[in-house]
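1. got a predicted structure plus its sequence, pasted below:
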Amino acid sequence: MALWGRRDRRGDDAAGTGPAPGADGWAEVAFRRRRVRFAIDDPGDSVQKHLVRGSFYEPGLLRRHVEMVPRGTTVVDVGANVGNHCVFYALSGAGRVYPFEPNPRANLLLRRTVAANSGLDAVDLTHVDHGVGAEPAELFPHTPGRRNLGSTRLAERGEAGEAPVQVVPLDSLTLQGRVTLLKIDVEGMELAVLAGAERLVAEHRPALAIEVDDESQDAFWDWAEHCRYHVVHAVKMYRRNINYVCIPRGSGRSPAIHL
C-alpha cells in the first residue's frame, strides 16, 4: 500500500481526479506490523516505483541478506541509494547500519526517510556522504540512466560548477560493532571497494552481498578464492551483472548456487 497524503473518499480523489502518486513526495511500505515512510522524488525511478507500490525493492535478496545478520550486529551498506536496503536491515534487527551514498539526490532522500520514521536509530549517518573505493580520492557522481538513481557512477570529471564527493577506503574508518554483512552495489567499483576493505574483511569475516558487473566476474571469483569465501547464492536479475551472497569458509554452511 502506498499513501500520498490525505485523500477524502468523498472528494475528487475518490473519482480519480486528485493528485497523482508522488505528488507529496512520500511512499508508505508495510513491514510486519508497522508502516515505513520513504521520501521519494520520482515515482517512475527503478527503485522508487516499488516503494510507491508499497513494497521493498528486491525483497527476496533482502531476506537472504538478513539471514546473515545476527541481531544487534553491524551492517555496512555501500551504495545505499534512497535507503531501501539499510532501512530493511535496521528494521530486521541489525544493531547498527552504516549507509554510504555519495549521490546528493539519493542521499537527501535517504536522510529524509531516516528522519521521518521512529525506530530507525540503528541507521548511523556518520559516513553517509562518502563514496567508497580502494584509496582516498575526490570524484564526481554521474547518473547516466534515465529514472534510475541506482545507475550512478563516480567519475574523475564532473560538470562545470559541480562539487566532488570524498571517496574513502573502508579500512580508513572506525566502525562500531561486529560487522556481519558487507553489502556492495556500486556500478562497477565493487573490486575497488573490496580492495579498500582488506582489514575489515580479515578481522570481521562478514557475509558479503555484492552486485558484480560482467567485466569484473573473473576478478571477483579470484578475490573469493584468495579471501576464502563461498558463494551461497547467485542470481542474474539484470542483463549486465550478477548479485551474489557469500560467506567465509569455515562458517558452517555449505555452498549452493542458484542462478
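-> Nice, thanks for sending it over. Residues are numbered from 1 along each chain as shown.
2. okay, CA-based contacts and neighbour counts for the rest of this
-> Fine.
3. helix, strand or coil: sort out Leu62 for me.
-> helix (DSSP: H, G, I helix; E, B strand; the rest coil).
4. right, and it touches His85 too?
-> Yes - counting by Cα atoms under 8 Å, His85 is a contact partner of Leu62 at 7.0 Å.
5. between the two, which has more neighbouring residues?
-> Between Leu62 and His85, counting by other Cα atoms under 10 Å, His85 is the more crowded of the two (22 against 18).
6. which residues are common contacts for Leu62 and His85?
-> Listed contacts common to Leu62 and His85 are nil; contacts here mean Cα atoms under 8 Å, 6 or more residues apart in numbering.
7. A helix includes Ala202, no?
-> Yes - when classified by three-state DSSP, Ala202 is found to be part of a helix.
8. and for Gly93, the neighbour number?
-> 16.
9. setting aside sequence neighbours, what's the nearest residue to it?
-> Closest residue to Gly93 apart from its sequence neighbours, by Cα to Cα, 6 or more residues apart in numbering: Arg71 at 4.9 Å.
10. let's bring in a second model and compare:
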Amino acid sequence: MISFIFNCIKKFYHRITMPNNDIITEFKGMKILIRNPSKSQIGKSIYKYGYWEQETTNEVLNKVKKKMCILDVGADIGYYTLLFSKLVGTHGSVYSFEPIPEAKEYLDVNIILNKVKNVKTFDYALFDQEGFSYIEDPFGKSRLNENPDINNYKSIKVHTKKFDALNISNRIDLIKIDVEGSEMNVLNGMAETIKIHHPIILLELHCELIKDNSHLPEDVIKYLNNENYTINPVDQQTINYESGNITIICT
C-alpha cells in the first residue's frame, strides 16, 4: 500500500514539475522521446497529460482497427505513428512520412525505443509532384514553399514525391495528414489511391497557411465532397474557416 501511494505521488510530482531538456516519457503503455517540454507544446502536453490533441487522439482510438494499413503524413516525432502501430497490431502496417531531419531523428528513435516492427519511415515530403521544395521555418510553421522567404526564415531543401507514384500495393485504410498548408497538394498526389480505396482521412486543415500554396480551405472540402466523403469536425462544433486550424474526420 505504501509503495502504491509513493508511486502515485512520484507520478504526480513528475507531472507538475517541468524538465528543461528532451526526455523519455510514457503514453498509452509506450515510450516516447519528446522535445523539451518547457519549450515544446507537444512535449509539454504529452509529459503533463500523457496525450497530444485529446479529441484527435480519441478519434484515432475509435477508428483504427487491427490489421489496418495506415499512412501518417507529417509524422513529426511519431506520436500518432506509435499509436497507429499499437492499434493495428502485428498484422497491420504504418507508413510514416517526415521530411524534416530533426523530427525524423525523433521518429526513428521512438520506433527503436518501442521495438516497433510494423512501421516503415520515409524522409521525403508527399506532394503533388516529384522534385524538390523547401520547408520554410522548419521549427515553426514548417510549411512547404517553392519560393521560401529566406530573409525572415531558415529553410531546408527536401525531396517531394507523389504517393500514387510509390510502389506501395497495400490497401490503404486510413490516412492522417498534418502538413502545414500543403493539404490540397498531398491529396492531389494520392488522388488515385483515394478513388480506389476510399480510406478514412483524418486531416488538419491549416486555413491560413494553405493560401500560401494557392489554395483555399474550401478547396479541400470541395474535393472531399466530390469523392463522396462525409466530413465532420473533430475539435470544434462546426467547420469555421475563421477559427484557425480545423481537424476533420472524413469517412
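-> Yep, that arrived. Predicted, not measured: the structure shown is a model, and the values here were computed from it.
11. on that earlier part again, which strand or helix spans the counterpart of the residue nearest to Gly93 of structure 1 in structure 2?
-> Counting by TM-score structural alignment, Arg71 of structure 1 corresponds to Lys66 in structure 2. Here Lys66 of structure 2 sits in a region with no helix or strand, counting by DSSP states H and E.
12. so which residues of the stretch 1-150 of structure 1 form helices?
-> Remark: helices assigned in the stretch 1-150 of structure 1 by DSSP state H, counting those that start in this stretch are 48-52, 59-66, 84-91, 104-116.
13. mean shift between the second one and structure 2?
-> For helix 59-66 of structure 1, the mean distance to aligned residues of structure 2 following superposition is 2.2 Å (mean Cα distance after the TM-score superposition for structure 1).
14. can you list contacts of that helix?
-> Residues contacting helix 59-66 of structure 1 (Cα under 8 Å, 6+ apart): 85, 88-89, 92, 181, 209, 245.
15. what do you get if the cut-off is 10 Å, keeping everything else the same?
-> 56, 75, 84-86, 88-90, 92-94, 180-183, 207-209, 233-235, 243-246 (Cα atoms under 10 Å, 6 or more residues apart in numbering).
16. in ChimeraX, how would I select just the buried ones from those?
-> To isolate the buried subset of the contacts of helix 59-66 of structure 1 in ChimeraX, counting by 16 or more other Cα atoms under 10 Å, use the following:
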select :56,75,84,85,86,88,89,90,92,93,94,180,181,182,183,207,208,209,233,234,243,244,245,246
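17. which members of the contacts of helix 59-66 of structure 1 occur in strands, if any?
-> The strands, defined by DSSP state E, take in 75, 180-183, 207-209, 233-235, 243-246 from those.
18. pick the one among those residues closest to Ala155 of structure 1.
-> Using Cα to Cα, Lys183 comes nearest to Ala155 of structure 1 of those, at 21.3 Å.
19. list the contacts of the counterpart of the closest one in structure 2.
-> For Lys183 of structure 1, the aligned residue in structure 2 is Lys176 (criterion: TM-score structural alignment). Each residue near Lys176 of structure 2 by Cα under 10 Å, 6+ apart is listed here: 60, 70-75, 80-81, 96, 199-204, 249.
20. residue nearest the middle of structure 1, spatially speaking?
-> Ala80 (3.2 Å; Cα atoms, centre = their mean).
21. how about that residue, what's its partner in structure 2?
-> Counting by TM-score structural alignment, Ala80 of structure 1 corresponds to Ala75 in structure 2.
22. cool, and Leu200 of structure 1?
-> Checking TM-score structural alignment: Leu200 of structure 1 goes with Thr193.
23. for that match, which non-adjacent residue is closest in space?
-> Asp164 (6.3 Å).
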